[in-house]
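K.L.:
no letters, just coordinates:
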């Protein structure tokens, strides 16, 4: 396997993943719609590419860390997409949260072009991506793993192999997003009730994070609320999308998801109220009659 690895999408997760690959000794080629982001990464060591096609031509493994299926389509098959430029036998690693049926179809499309594919959604947040300790939920053909496994291991602390064909990774990620979205919505509801009841929010946070009612999402996201910092690490609209995918998957088999449906409506309400691009903890802003903590 070549030392040249490409990464497309230098957002909160992608930037850290690119840094992890560089630390592991790979020559990392990057592309982002924000040219300045790619140039900044190249300034610290790396190669900035003007297009996905330029990146794909130089690399045997291409990692895509864009938002959704539509952006992945553009990366691969757009006017300067990388699919046509990648050498036969190269591997495309798809890290977005997408419909599993779409991911399975993408594997077939890429195989028809002589390319290998790994369905590889990610979890863990920006800090774990930067430290190389995130989780990857992967599935793909053995030949794809044979070429890309060192790349996956350089980016993640846990690389789960969930099947020998695309789709399994995306299914597990969607179930993870069900829990993540419901936990954030429940955490916001609990903090909002505490505020309405006149409980000191810092004291409530201290008690809950040391009690049985705690969750990783309560501990992480309600810290954002206490700091009155809604800078988007994962935006409200991410969970509008992801919980929508959860409901789509369940609807296909007529499976009821009452908690997911409610959480989805909460994020929809926050989005339409003007908080779409804020951190997903801003879902707490939908509750009336509460005074949220302010920045000091």
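P.N.:
The structure has been received and is ready for your questions. Keep in mind the model is a prediction, meaning the values are calculated, not measured.
K.L.:
for the rest of this, base every contact and every neighbour count on C-alpha atoms.
P.N.:
Will do.
K.L.:
what residues of the longest helix anywhere in the chain count as buried?
P.N.:
Counting by DSSP state H, the longest helix found in the chain is helix 168-196. For helix 168-196, the neighbour count (16 or more other CA atoms under 10 Å) marks 168-175, 177-192, 194-195 as buried.
K.L.:
contacts for the next helix or strand after that helix?
P.N.:
Per DSSP states H and E, the first helix or strand lying C-terminal to helix 168-196 is helix 201-208. With CA atoms under 8 Å, 6 or more residues apart in numbering as the test, helix 201-208 has contacts from 191, 194-195, 214, 219, 222-223, 226, 293.
K.L.:
pull the most distant pair out of these.
P.N.:
214 and 293 (20.0 Å; CA to CA).
K.L.:
now the residue in the chain sticking out farthest from the centre: how far from residue 184?
P.N.:
For the chain, the residue at maximal distance from the C-alpha centroid (CA atoms, centre = their mean) is residue 198, at 35.6 Å. Going from residue 198 to residue 184 by CA to CA, to the nearest Å gives 21 Å.
K.L.:
pasting the second one now:
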């Protein structure tokens, strides 16, 4: 019998974690989930997954566990807290941390887990909820060769692309940090550009159609502007997430003496949007800050009474 992982656990069944679990199940991987949200658990259970009653319960059944929670604090609590994974996983198991975190943290987690005979793969993800559900996420992974050998094909079961970036933890989070720099700036730029066009009298839907077929387009413009056109700011990724993520980017840049004026300006826009009361809304709500500043009228929600 191979010593590679065969049963996957997913802690955190939000949009990305739920998608990862559903993707693994579609590909025939025995999958356990854990989340405090009963509705998220029910979705995974309905697809054939098993739902753990605790982290210890999940650890007892799984060879590898993806931790897809919000931030570093939650990751550390899940992995190292009382009743956490590190206390209950069998030796040789793999912890896959996927939250966007300070790149200096995964190497510390890797060393702590190694002391207990456990592996770590630093594996942030990108692609959004739809790609997660379809098994098309991009995984930016780094870790020791033994960790990749132990995890077997489980990363491939939840992703369209798995990039193995280095033989030690931290590089995956570095690459994700760069991705979040660009994503945060691109969303802010998309909102600013749409606000400019609306202010100047362009029809928002026509503006979107033209830009998505022109050189000024970006993935974030084509993905986020439809939320604005629909007047639907239900948070698929919230403004507050980019306050956190661009904060990580700027903190790292300060340590490296690397100037990031565009990231700093975007961060201020997210802070301003949150300050205006929209922090829990979709990150495309940055355009609401521009609306408040300029008086433009944004598209109304289509299903509004």
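P.N.:
Sure, I can see it. Here the structure is a predicted model, which is why all the values come from computation and not from measurement.
K.L.:
how alike are these chains, TM-score-wise?
P.N.:
The TM-score (TM-score structural alignment, normalised by the length of the first structure) is 0.98; 296 aligned residues with a CA RMSD of 1.0 Å.
K.L.:
aligned counterpart of residue 71 of the first structure in the second structure, please.
P.N.:
Correspondence of residue 71 of the first structure to the second structure, assessed by TM-score structural alignment: residue 74.
K.L.:
can you count the residues close to its match?
P.N.:
16 (other CA atoms under 10 Å).
K.L.:
for it, helix, strand, or coil?
P.N.:
Under DSSP: H, G, I helix; E, B strand; the rest coil, the three-state class of residue 74 of the second structure is helix.
K.L.:
that one and residue 127 of the second structure: what is the separation?
P.N.:
21 Å.
K.L.:
before we move on, what about residue 85 of the second structure?
P.N.:
Counting by CA to CA, the gap from residue 85 of the second structure to residue 127 of the second structure is 26 Å.
K.L.:
looking only at neighbour counts, state which of these two leads.
P.N.:
The residue with more neighbours, out of residue 85 of the second structure and residue 127, is residue 85; 26 against 15, by other CA under 10 Å.
K.L.:
for the more buried one, what is the corresponding residue in the first structure?
P.N.:
Per TM-score structural alignment, residue 85 of the second structure is aligned with residue 82.
K.L.:
what sits up against stretch 245-254 of the first structure?
P.N.:
98-99, 174-175, 177-178, 256-257, 260-261.
K.L.:
the stretch 51-200 of the second structure: helices as residue ranges?
P.N.:
Per DSSP state H, counting those that start in this stretch, the stretch 51-200 of the second structure carries helices over the ranges 55-61, 72-80, 85-88, 105-114, 128-133, 145-151, 154-158, 171-199.
K.L.:
what about the aligned residue in the first structure for residue 148 of the second structure, distance to residue 117 of the first structure?
P.N.:
For residue 148 of the second structure, the aligned residue in the first structure is residue 145 (criterion: TM-score structural alignment). Look at residue 145 of the first structure and residue 117 of the first structure: by CA to CA, they are 9 Å apart.
K.L.:
so between the two, which is more surrounded?
P.N.:
Taking neighbours as other CA under 10 Å, residue 145 of the first structure and residue 117 compare with residue 117 leading, 30 against 20.
K.L.:
what residue of the second structure matches up with the more buried one?
P.N.:
Checking TM-score structural alignment: residue 117 of the first structure goes with residue 120.
K.L.:
wait, isn't its match in contact with residue 143?
P.N.:
Yes: using CA atoms under 8 Å, residue 120 of the second structure is in contact with residue 143, at 6.5 Å.
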